[in-house]
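S.K.: Let me see the structure of the following:
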Amino acid sequence: MTASYSTSVVSSWGSLTTGLGRGGNAVSSYWDTQTSGQSGSSLGAGKTTAELQAPTGYTGIYANWNRDLDGDGNGDDPWDFGTGSQYPVLKNTGPSVAGQRPESSDDPAAEQPDIPRQGLRRRRRRAD
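M.R.: Alright, predicted model coming up:
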C-alpha cells in the first residue's frame, strides 16, 4: 500500500488489503495518533494531526504521493491538500473535494471525512 492515511483506529490493515498482513509493506502511509488514540502499528507511521495537515502539497511526508495513475510516467496530481488545517483528500473519486471535508472545528476528530465504506463487511465464521 502506498500513499495512504487513516484518522481512525487501524486494527487490521492486512484483512483489508491483500497480502499486507503477510509480509507486505505500507509505504508513505500514516495514521493520526491523536484522532485514533493508537500509538503504534506494525505498518505505516504514526503522525500527529498537525503533521498530517501541515504539508499543503507534495512536500514533507507527502513528497512521494504524486502517483502515476495512468502509466504515462508522470505524476497525475491525485490529491488535494487543502489548507494547513485540513487532511488531504483524493480528487476525482466521486464525492466532491468540498464534500469530503467537513466544516472547520477546533476538534481534530471533527475533520475526519465521512465517506461511506462500502464493501467492507466482516465475515463471520461458523463454529463447526
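S.K.: contacts, neighbours, all on C-alpha from now
M.R.: Fine.
S.K.: mind listing the helices for the protein?
M.R.: Residue ranges of the helices in the chain, as given by DSSP state H, are 13-16, 33-36, 49-53, 97-100.
S.K.: Who are the packing partners of the longest one?
M.R.: In this structure, helix 49-53 makes packing contacts with helix 33-36, judged by 3 or more CA pairs under 8 Å, 6 or more residues apart in numbering; DSSP states H and E.
S.K.: For the helix it packs on, name the packing helices and strands.
M.R.: Using 3+ CA pairs under 8 Å, 6+ apart: helix 33-36 touches helix 49-53.
S.K.: this one as well, want them side by side:
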Amino acid sequence: GSNWASAELVESAFNVTDTYWDADLASGLPASVNNIPMGGDGKLTFELQCPTSPGDVSCDPTIFADWDATVWDFGTSTDYPVLR
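M.R.: Predicted coordinates for the structure are as follows:
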C-alpha cells in the first residue's frame, strides 16, 4: 500500500515547534523530502550534548530550559538527553 499527501496538506496538518536536529550529523542530507521542508533548527552536536541539567547556563539555555529532569536523563556533556 501507499499513502500520498500534498506538501500543503502536510504542512497545514502539522505544527511542530521547538524541534532540533544535529547539523553535524546531517551534513549532506536533503533539507526537504518531496518538497516538504524538514523543519526545526539545526544545532551543533556540542549544543545538543552540552547540558547536564535543564537550563544549564554553560550551554544554550533556551533549548532545554523547560525540560523536566525527572523525565529526561541529561547524562554527561558528551551524551544526548534521553527519556528516563
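S.K.: Format the helices of the first structure as JSON lines; extra columns: mean neighbour count.
M.R.: Shown next, in JSON lines, are the helices of the first structure (neighbours: other CA atoms under 10 Å):
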{"stretch": "helix 13-16", "mean neighbour count": "15"}
{"stretch": "helix 33-36", "mean neighbour count": "18"}
{"stretch": "helix 49-53", "mean neighbour count": "19"}
{"stretch": "helix 97-100", "mean neighbour count": "15"}
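S.K.: Can you tell me which of those is nearest to Ala26 of the first structure?
M.R.: Ala26 of the first structure lies closest, by CA to CA, to one member of the helices of the first structure: helix 13-16, at 9.3 Å.
S.K.: Can you list the neighbours in contact with the closest one?
M.R.: Residues from elsewhere that reach helix 13-16 of the first structure (CA atoms under 8 Å, 6 or more residues apart in numbering): Leu20, Gly21, Arg22, Leu43, Leu120.
S.K.: ok, now how distant is the equivalent of Ala26 of the second structure over in the first structure from Ser29 of the first structure?
M.R.: Structural alignment places Ala26 of the second structure opposite Ser36 in the first structure (criterion: TM-score structural alignment). From Ser36 of the first structure over to Ser29 of the first structure the distance is 15 Å, taken as CA to CA, to the nearest Å.
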